[in-house]
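# With the input below, show me the fold.
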Amino acid sequence: MKPIWIVDDDPSIRFVLEKALAREGWATRSFTQAREVIHALADASSSDPERLPPQVLVSDIRMPGGSGLELLEQVRAQQPGLPMIIMTAYSDLDSAVSAFQRGAFEYLPKPFDVPKAVELIRRAVEESQREEESEVHAPLQAEMLGQAPAMQDVFRAIGRLSQSQVTVLITGESGSGKELVARALHKHSPVSAGPFVAINTAAIPRDLLESELFGHERGAFTGAQTQRRGRFEQAEGGTLFLDEIGDMPFELQTRLLRVLSDGHFYRVGGHQAVKAHVRVIAATHQDLERRVREGEFREDLFHRLNVIRLRLPALRERREDVPMLTQHFLLQSARQLGVEPKRIGAAAMEKLQAFKFPGNVRQLENICHWLTVMAPAQQIAVKDLPPEVLGTDSTVAEPPLAPSPAQPPAAHAEAAMPLLASSFPPPRLAPFPGDGDMQDWLQGLSQEARQLLAQGDNDVWDQLSRKFEAQLLRAALAATHGRRVEAANRLGIGRNTITRKLQELGLDDEVFE
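Okay, here's the model as predicted:
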């Protein structure tokens, strides 16, 4: 496995991280200056165990010989997929946020809890491995992506048809990528040097569709002031893609059948046959057999189109492809907007894979574009996903701006409390209750919150959170007879965290027995 590279001029930081990562079975390589890293990256080789490139890079933000921000920019230019974690002291928080927004995987404030630092590096390693795997499996040109068995069947069919110009009918739900399949069939066909012309027969008015397909002569109808070539002529020597063929008007189906049968057609208002050297690929989301039974689609045309049929699976049938597609669309959106591509966390990806995607791949593409614009951090969390994925209403009810005349201020505050009381952890207001008294304790929390809100306080969250944290720390230190490391472990927080919290809450001088 590739090593974790650590860049810091402080030998104690390097030592601590090296030992912690060694316990996890990870190899490390340490540097004291940014310029050393740049030279090492240029000299790295995947075939030489002594010069392996990094899996993750962890760097301090302030060092002699170049800052971590400068290193970040150079690394992103050379290896855009390499996760980089920026370490910073609290005084450098603004710089860290800037680095974070410019593509750093995460920033790690100093002093840090070693277990949390290791967990952060673990996440970065997993992200790096996912990107490497995607690069291996993804095509050189991402015309189509998919590892699901159903998609592999489609790819094999495209390969078998690569030496043929046979007519193909593509079926599948809206948004599943039928035009991408048509373009791939064209690209890997003997007529790939010719044009690829697409027309959505459902999107063009009935009285204009005939002219769109076959063209018209000058004076053929009012407004036809010049001769116009139709899509069949535009696609000469290449491929004509007829999307949503199931919605084609019945009278035009006859004309299309004639073209497919003898290869000739007439422009609207024309008297001279035009020869069509065109491969036709059609697509529909409709059940054409049912349309034939109902008399809405010509049976002879159906058989002309249905020479080779490719069924494109819905995205919910190929959930294993969602991660690869998501990464591709996030990268594509970032390039379009000129920003750093965002990454999606494991929990958010799991939520995304569970979504049914009624709009299929097109809907996933739109979601990724939305996340690129709207997600606040570089790492996408579950809470950042759009309401349609989370299963929530996108509109949020606004609370009343002021109490009604019949309702006193205190009552107005109480009316706002059900939502508020569930939004933050309950503070420690009294000795911890037993299970039977838990409801009373929560009611005490709600009552104090109401009182503070009724008074017009604007820092209710901070007031109650401080009380809650102070009582938790007192209880844990009393239970461990003042042993801070043990208390931190019991509470599930780091040693540095409990020290900092005691200082912030003014409890550092208290004696716990």
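
# Every contact and neighbour count from this point should use C-alpha atoms.
Fine.

# wouldn't P341 be in contact with F329 here?
No. Distance between P341 and F329: 9.5 Å, which falls outside the contact criterion (C-alpha atoms under 8 Å).

# other SSEs contacting the longest helix seen in the chain?
Counting by DSSP state H, the longest helix found in the chain is helix 114-137. On a contact count with 3 or more C-alpha pairs under 8 Å, 6 or more residues apart in numbering; DSSP states H and E, helix 114-137 meets helix 11-23, strand 56-60.

# Would you mind giving those as JSON lines with mean neighbour count and distance to E143 added?
Formatted as JSON lines, these follow (neighbours: other C-alpha atoms under 10 Å; distance: least, C-alpha to C-alpha, whole Å):
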{"stretch": "helix 11-23", "mean neighbour count": "15", "distance to E143": "40"}
{"stretch": "strand 56-60", "mean neighbour count": "28", "distance to E143": "30"}
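
# Next, the structure of the following sequence, for comparison with the previous one:
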Amino acid sequence: MNKPLALIIDDEPDILELLDLTLGRMNVQTRTATTVAEAIDLLARQQFDLCLTDMRLPDGEGLSIVRHIQQHYPATPVAMITAYGSLDTAINALKSGAFDFVTKPVELQRLRELVNTALRLTGPRQKADAATADDDPILGTSPPIQQMRRQILKLARSEAPIYISGESGSGKELVARRIHELGPRSCHPFVPVNCGAIPSELMESEFFGHRKGAFTGAVADKPGLFQAACGGTLFLDEVADLPLPMQVKLLRAIQEKAVRPVGTQQEETVNVRLLCATHKDLALEVAEGRFRQDLFYRLNVIELRVPPLRERREDIPLMVRHILQQLAARADVDPPSVHPDCMERLSNYRFPGNVRELENILERAFTLCDNDVITAADIQLNAAPVPGDETDLTQIDSLEDFLDDIERKALTQALEETRWNKTAAARRLGLTFRSLRYRLKKLGLED
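A predicted model of the protein is given here:
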């Protein structure tokens, strides 16, 4: 079996020697370059399994090498070597396509972990290439879903923190799991945590662990979520719900790649990939002082948006059949059919609760339906108007009242979908905040 081949690019002889020696002991062959031009020439003549590049080189910057590899050799993982504390540089490298970074002075344990992770990328790439619709838990063939699948395949090969944005119930954890499964950490744990479900007084212990006797009730040592996810992925769901004091501690853990259990002064190195999600507008949370800007900058290296169900209505029939098949298998019966009128209503409903709401609707209808057919009455749903339908003028006594009713429904729906966040609701409706307040007051909806 051929040894892996790595390209090391740095103009400091001491760093080159350290990296060459460390990788050699890991049974990895190396080639070295001291300039951008020399590196590009070597890349053109040989196929590398890994590339490590310094940020500053005599004839240019390492970022140009990252971009060159991303454009011409996207299957080759490249990591950036940055000066200690150069977080902005590291984040720019990740955004440019680097899969990870390491800081100077280089810690050998961190370097070994990075190299091992990079060399495992071949396996996940083959697995991703072989992935089919049959083994993909993300259902749908609509353009938004196909685009998201392409993004997932690309992001699975990176170590960059990813902020998964999307409305409540849209499937953000499912997307996070898929990124983990297709990445080099798939053989290690995927640990999801709902940040809004942990009491604030227990949060530090839950995340970082504690030592026996650290506080009343600490009868034994307990590892935290970071330790539980070691080598794998830690998924922080509803990260916007973290209190500000915990945000400071989380930022330090991310930057130092180490945690300090409650009750000890010793830090423990942790090797995890961070994915986070929230249904809230995280940029708005920062603007209003509820979320630290530096933590947002660190977590939001790459954003992946999960489309709401109403933006991919053509996927609804496929999802309906899949959900009913799952419900039927659980009950050990044949799945019921869906009346065309019922399917039409589902396809034209806005689903403010997204996929989770669809699952709840179908579970109720599955229980209530007669003769193994789900009808429109079974789903207990008022369908949204179908585009192109004509208004029945005989049902309108007052045009002003009719229009006020439509406006009232639209405002209420936008507020419900944003959990009564008026700023977010105004943005969704294309209104200014002042205009939204005026309309709410006019219609008697202002609290």
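
# Identify whichever of the helices and strands packed on helix 114-137 of structure 1 lies nearest to R229 of structure 1.
strand 56-60 (57.0 Å; C-alpha to C-alpha).

# which residues of structure 2 does that closest one align to?
No residues of structure 2 are matched to strand 56-60 of structure 1 when aligned by TM-score structural alignment.

# and if you look at stretch 144-162 of structure 1?
Aligned using TM-score structural alignment, stretch 144-162 of structure 1 spans residues 138-156 in structure 2.

# cool, stretch 207-222 of structure 1 as well?
By TM-score structural alignment, stretch 207-222 of structure 1 lines up with residues 201-216 in structure 2.

# what comes into contact with the matching stretch?
218-227, 246, 259-264 (C-alpha atoms under 8 Å, 6 or more residues apart in numbering).

# Looking at those, which are in helices?
Per DSSP H, the contacts of stretch 201-216 of structure 2 map to helices at 225-227, 246.

# which one among these gets closest to I40 of structure 2?
F226 (38.2 Å).

# Return the residue of structure 1 aligned against that closest one.
Match for F226 of structure 2 (TM-score structural alignment): F232.

# which ones are touching that match?
213-214, 240, 276, 278.

# and the gap between it and V181 of structure 1?
Applying C-alpha to C-alpha, to the nearest Å, the value for F232 of structure 1 to V181 of structure 1 is 20 Å.

# now F250 of structure 1
Taking C-alpha to C-alpha, one finds F250 of structure 1 at 26 Å from V181 of structure 1.

# Compare the two and say which is more crowded by neighbours.
Between F250 of structure 1 and V181, counted using other C-alpha atoms under 10 Å, the more crowded position is V181 (21 against 13).

# Pull the contacting residues for that one.
144, 170.

# can you tell me which residue in structure 2 aligns to it?
In structure 2, V181 of structure 1 lands on V175 (TM-score structural alignment).

# So that match belongs to a helix, correct?
Yes. Secondary structure of V175 of structure 2 (DSSP: H, G, I helix; E, B strand; the rest coil): part of a helix.

# ok so, going back, tell me the first helix or strand C-terminal of the longest helix of structure 1.
The C-terminal neighbour of helix 114-137 of structure 1 among helices and strands, as given by DSSP states H and E, is helix 149-160.

# May I see the buried residues of that following helix?
By 16 or more other C-alpha atoms under 10 Å, the buried positions in helix 149-160 of structure 1 come out as 151, 154-155, 158.

# Reformat the residues you listed as TSV; add distance to V75 of structure 1.
Compiled in TSV, the buried residues of helix 149-160 of structure 1 are given as follows (distance: C-alpha to C-alpha, whole Å):
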residue	distance to V75 of structure 1
M151	35
V154	38
F155	36
I158	39
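
# which residues in the stretch 201-350 of structure 2 form helices?
203-208, 225-228, 244-256, 282-287, 293-299, 316-331, 340-347 (DSSP state H, counting those that start in this stretch).

# show me what contacts the residue nearest to G177 of structure 1 when sequence neighbours are not counted?
Among residues not flanking G177 of structure 1 along the chain, V361 sits closest, at 6.7 Å (C-alpha to C-alpha, 6 or more residues apart in numbering). Residues in contact with V361 of structure 1 (C-alpha under 8 Å, 6+ apart) are 175-177, 315.

# same check, this time on D300 of structure 1
By C-alpha under 8 Å, 6+ apart, the neighbours of D300 of structure 1 are L257.

# got it, and A283 of structure 2?
By C-alpha under 8 Å, 6+ apart, the neighbours of A283 of structure 2 are F296.

# before we move on, what about G224 of structure 2?
Per C-alpha under 8 Å, 6+ apart, neighbours of G224 of structure 2: 205-210, 261.

# aligned partner of V320 of structure 2 in structure 1?
V320 of structure 2 maps onto T326 in structure 1, by TM-score structural alignment.

# any idea how far that match lies from Q101 of structure 1?
For T326 of structure 1 relative to Q101 of structure 1 (C-alpha to C-alpha), the value is 20 Å.

# neighbour-wise, which of the two wins?
Using other C-alpha under 10 Å, the more surrounded residue of T326 of structure 1 and Q101 is T326, with 22 against 18.

# That one is in contact with W370, isn't it?
No. T326 of structure 1 sits out of contact with W370 when judged by C-alpha under 8 Å, with a separation of 11.9 Å.

# okay, now the equivalent of E294 of structure 1 over in structure 2: neighbour count?
In structure 2, E294 of structure 1 lines up with E288, judged by TM-score structural alignment. For E288 of structure 2, the neighbour count with other C-alpha under 10 Å is 10.

# Fine by me, thanks again.
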